[in-house]
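> Here is the input, now give the coordinates:
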Amino acid sequence: MEELKHFSHEQHLLKILEKAETDEIVQKSICYGCGAPVLSEPTYSCKECSIFLHRRCAEVPKDISHAMHPQHRLTLLEKPPNKEGICDCKGCGQSWGHFTYHCNTCNFNLDVSCATEDRKLKHPPHAHTLKFVPKPVKFECHACWERKKDVSYLCTSSRCPYWIHEKCASSPTIKKRKDHDHPLSLAYYLSDDYIAYEFSCDVCDKMIKPNDWNYYCGPCRHFVRLTCIETRDQRRRTVLERWLRRNTIMLPRDNYFKEVGRVRKWEGPLGPRRRFIMRAICGHPVVRLDVREHATARGKEITCEACTEPIVSTCYKRVTSNHFLHDICVMQQTALYHPPNPSCNVPSGKPKVELTSPASTYGFFKCDACNLDSNGYSFNCKGCSLRLDVKCGNLPKKVYHGSHRRHRLISAREYPVPNQTRCKGCGDFVTCLYFKCSRDYCSFVLGYDCALLPKRVKHRWDKHPLVLSFPPFFEQPDKFYCEVCEEEIHPRHWQYRCSECDQSFHPRCIPQASSSRNIKFGITTDVGAHPHALKLVPEGEYRSACSSCKASLYGRRAFKCTATCKFYLCHDCVAERSADTSTH
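The predicted structure follows:
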């Protein structure tokens, strides 16, 4: 015999009545859930207490969303929650003393009949009328696309499979979240204006498909998937999270190594590290000085030989030449472990990568972490060809980034990088090592090259500093265009922006953020075939060409004569001539 344990009668199990039993009591009994006669429909009873409950009343959901009260969910109670045990139903206006759907916040009441009767709904995104299905059923909802058991609305057309959760059908058209300044509007599909940009949810970072319900702010291009709208406000942080932020590198930064120094706690004497630096710069002695005084005397910016970043305070200088090093670069570790690489033959458990200085003044290398060229110091693996620049070598496994304030990011440490992974900064497929969100449900991915972009840069076309800005952009124009290349900037990709002048720039179009940002320009070298020294410049002039191989150098890195002659050499030709000179 079928039995049921029901919240309204927990002291005994309810048992289903046989048809013969139902016939005997049909004239006497009523259902204590809805107050209607038992009649001949399936009914549960408790013989000890002489009570009866329709099966349909026993199966009504414990809480529902209702079109008459969409702001809050209604909870099923055994009877109205007042002393008398009677209330007026807001649906039919009748006095009621049985099962009641109640909102405690608003003191709103619906009798079980009005709440679960054969309700039909004409919903905006669908052409047909929807019928309420009170019994919870597991199915894939056409609104949130989640497969879960719930009460629902089903299309009345026999040829239409449209089926949505009752909670989704009752979603408010306007929703406010504390992590966004403007109210969000409910959209039942992604507008054609937005499909081309492949927008993702600003809470979980999952891609929003064209037929996904979502909440959005049009002026800010801010989107939240329907299933994420109730996710708690991400501005609330626990004590642990605040502690982690104080003890974790925060990106982006104007001075990356200053941030490294803030977090890193150096242990032991600094003597061995300083001795290494002396040895790394060919054994020459170094002196400590204030670069601000030295730079004023020289009249130009001072750059660190190790990391190629500008030096703005005290530093170390080689006595016999103009080679400078940050304090933090002097004190950095000299050996480290690199990401897993099956081709590396160094035994596990031993440091694989050692810090080395450049072999020549003209040499470049490509960092295997960020895929950017550099001519500074590098970490080189003894067991494979892996080579890291100083910044990537010092980058910790866990960071926080301003573009993803909700969660901490962890280094994926995968080598080589898996395909079909897009960076949230530039939108391109990741070709370097990357950070991913520490939460499994969040698909945020950020390449090392974008993670290390500077916070502020300067450009000759704007008198103000340009700030690295992340979407959503509040009160933005319909479209952004780069002031340099004049191409449209994707509204969900990063950009350098001056709000005062209303100017936007691609990061790749700013020299301090381009693919050459880790190269120290201005260094000079001598080649035997030319009487003057050659200086490394970011790009050759219009119609300039290599004087040796005749390759065009316009827009490319080049070595230019420091005198008045228009003599250029490309990097390959400088390396070839320097090699020939060294053999004689």
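
> hey, let's count contacts and neighbours off CA atoms from now on
Will do.

> Quick one: residues contacting residue 250.
Residues in contact with residue 250 (CA atoms under 8 Å, 6 or more residues apart in numbering) are 259, 399-402.

> I'd like the structure of this one too, to check against the first:
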Amino acid sequence: MEVEIHDHSLTLLRKLITFTCDACGKEGKDTPYLCLTCAFCVHPTCASLHRTVKHVRHQHTLNLTYSLPQIQPDYQICLLCVEKVDTNYGFYYCPSCTFVAHLSCAADGDIEDNINVLKDEDKESIEPITALRYGNPESVDSVSYVVKKKIMGEEGIEITTEIKHFSHQHELTLTHELKNSDKCDGCERPILTPFYNCTQCRFVLHKFCAELPRNKWHPLHQHLLTLSKNAYGIGKWFSCNACDLRSYNGFSYSCHKCNFDLDVNCSLTSDRLTHDSHEHRRLILSNATIRGKCSVCDSEGYVFRCSDCAFALDFKCATLPNSAIYEQHEHPFTLQYTLEDDSEEYYCDICEEKRHPKHWFYYCIDCSYPTHPDCILGKKNFL
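Down below sits the predicted model:
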């Protein structure tokens, strides 16, 4: 058959043999396709690969290639699964920004809409698609509120002081005065100034949460997500697909077609992460079809992987706040990545159960008071 990944036609070898695929570099025991002109030998699945693909995790088209220009070492890091790519064999490559991916990762068929094979007639439409996903969010009708009143602030800067937000029946007014300990009805974290306040009821939103776009793309999902309040009905909870935490009243970015939800915290986490807990700091979101084990809490789920070592961090740990407040304690707590001493006896001062020496914990340095994250935060990660 004629294929896109090779210049010559390929013939199916009707015999089971052990071989190394010249496309992906993996060994296989199969009935391969063989080029009778130059002995190019590939898995049947690799023979059907396309020369050019478009992946939801990258803004440019990816080209199948068998070598990198000049320079590069014998391997690169696949920016989808965060594992090594042997560049002596085939891989998908973006010449615009040196994005490299395994053939199997970029052409992953486990997610139906994860890959868009570009036909000739489609190539002219690449730029509009790219602008929609990676450009101005206004292009997907993302405004969440209507401006009702503005004032002129210092240096001639306009300040929106009154809005009508999609999530609430009353108009909201901007304020800097904290009157109680209410939590934001968007992210469910303690309210901080400035925030929008309803004068007719107790509904409050951080200014930042009020300005969240109504629609957005996220690297964990292939469809456009829509910001919702009580997406499944008043009093019904949703579980965040990234961190597995439940929310009863907060905002969610939802895809109702797939029953996919992200809470506000996880929706703001991109596919690249810098975290103070790890020496190499550069963490990359692993492919959405690959569930990994978190190096901190041992839970399995979506993880950010280090491109230099085996360290992995799941969404729940990656989005833990650096500080927390416990209503029955007078001092703030700070997230700790290393143990407070070498006693080998570690307990939580809230539940009085043992703490795992490997797991992160919250600590009040004024009182030498350690706690489990779940004991101080509950089911949601409150600042």
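
> Give me the TM-score for this pair.
The TM-score (TM-score structural alignment, normalised by the length of the second structure) is 0.53; 231 aligned residues with a CA RMSD of 3.2 Å.

> circling back: can you pick out the ones from the contacts of residue 250 of the first structure that are in strands?
399-401 (DSSP state E).

> Could I have the buried ones of those residues as PyMOL selection syntax?
PyMOL command restricting these to the buried ones, with burial defined by 16 or more other CA atoms under 10 Å:
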select buried, resi 399+400+401
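
> where along the stretch 451-584 of the first structure do the strands fall?
Secondary structure of the stretch 451-584 of the first structure (DSSP state E, counting those that start in this stretch): strands at 456-459, 462-469, 480-481, 488-489, 495-498, 503-505, 524-525, 534-537, 558-561, 568-569.

> Endpoints of stretch 88-96 of the first structure, how far apart?
Terminal residues of stretch 88-96 of the first structure lie 6 Å apart, using CA to CA, to the nearest Å.

> Save the contacts of residue 250 of the first structure as CSV, and put in distance to residue 296 of the first structure too.
Output for the contacts of residue 250 of the first structure, formatted as CSV (distance: CA to CA, whole Å):
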residue, distance to residue 296 of the first structure
259, 25
399, 35
400, 35
401, 34
402, 34
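
> if I look at the aligned partner of residue 463 of the first structure in the second structure, how far off is residue 180 of the second structure?
Aligning on TM-score structural alignment places residue 463 of the first structure opposite residue 330 in the second structure. In this view, residue 330 of the second structure and residue 180 of the second structure are 17 Å apart by CA to CA.

> ditto for residue 371 of the second structure
Counting by CA to CA, the gap from residue 371 of the second structure to residue 180 of the second structure is 26 Å.

> for residue 309 of the second structure, same thing?
Taking CA to CA, one finds residue 309 of the second structure at 46 Å from residue 180 of the second structure.

> can you check residue 294 of the second structure too?
Taking CA to CA, one finds residue 294 of the second structure at 37 Å from residue 180 of the second structure.

> Looking at those two, which is more packed in?
Set residue 294 of the second structure next to residue 180 and count neighbours by other CA atoms under 10 Å: residue 294 wins out with 22 against 9.

> Apart from its neighbours in sequence, what residue is nearest the aligned partner of the more buried one in the first structure?
Using TM-score structural alignment, the partner of residue 294 of the second structure in the first structure is residue 423. Leaving out its chain neighbours, the residue that sits closest to residue 423 of the first structure by CA to CA, 6 or more residues apart in numbering is residue 446, at 4.8 Å.

> packing partners for the host helix or strand of that neighbour?
Taking DSSP states H and E as the criterion, the element that holds residue 446 of the first structure is strand 445-447. Judged by 3 or more CA pairs under 8 Å, 6 or more residues apart in numbering; DSSP states H and E, strand 445-447 of the first structure is in contact with strand 434-437.

> Tell me the helix or strand right after the helix with the most length in the second structure.
If you go by DSSP state H, the second structure has its longest helix at helix 126-134. Using DSSP H and E, the helix or strand that follows helix 126-134 of the second structure towards the C-terminus is strand 145-152.

> list the helices and strands the longest helix along the first structure packs on?
Counting residues, the longest helix found in the first structure (DSSP H) is helix 571-583. Where contact means 3+ CA pairs under 8 Å, 6+ apart, helix 571-583 of the first structure is packed against strand 558-561.

> Who are the packing partners of the strand it packs on?
Applying 3+ CA pairs under 8 Å, 6+ apart, one finds that strand 558-561 of the first structure contacts strand 534-537, strand 568-569, helix 571-583.

> In contact with the equivalent of residue 479 of the first structure over in the second structure, which residues are there?
Under the alignment (TM-score structural alignment), residue 479 of the first structure maps onto residue 345 of the second structure. Residues counted as contacts of residue 345 of the second structure (CA under 8 Å, 6+ apart) are residue 354.

> What residues of the longest strand belonging to the first structure count as buried?
If you go by DSSP E, the first structure has its longest strand at strand 130-140. Using 16+ other CA under 10 Å as the test for burial, strand 130-140 of the first structure gives 130-134, 136, 139-140.

> so where is the strand holding residue 446 of the first structure in the second structure?
So strand 445-447 of the first structure sits over residues 312-314 in the second structure, by TM-score structural alignment.

> distance from that stretch to the first structure after superposition?
Following superposition, stretch 312-314 of the second structure is found to deviate from the first structure by 1.1 Å on average (mean CA distance after the TM-score superposition for the first structure).

> Going by neighbour count, list what's buried in that stretch.
312-314.

> Including distance to residue 251 of the second structure, could those residues go into JSON lines?
JSON lines is the format used below for those (distance: CA to CA, whole Å):
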{"residue": "312", "distance to residue 251 of the second structure": "27"}
{"residue": "313", "distance to residue 251 of the second structure": "24"}
{"residue": "314", "distance to residue 251 of the second structure": "21"}
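
> Thank you kindly, that will do.
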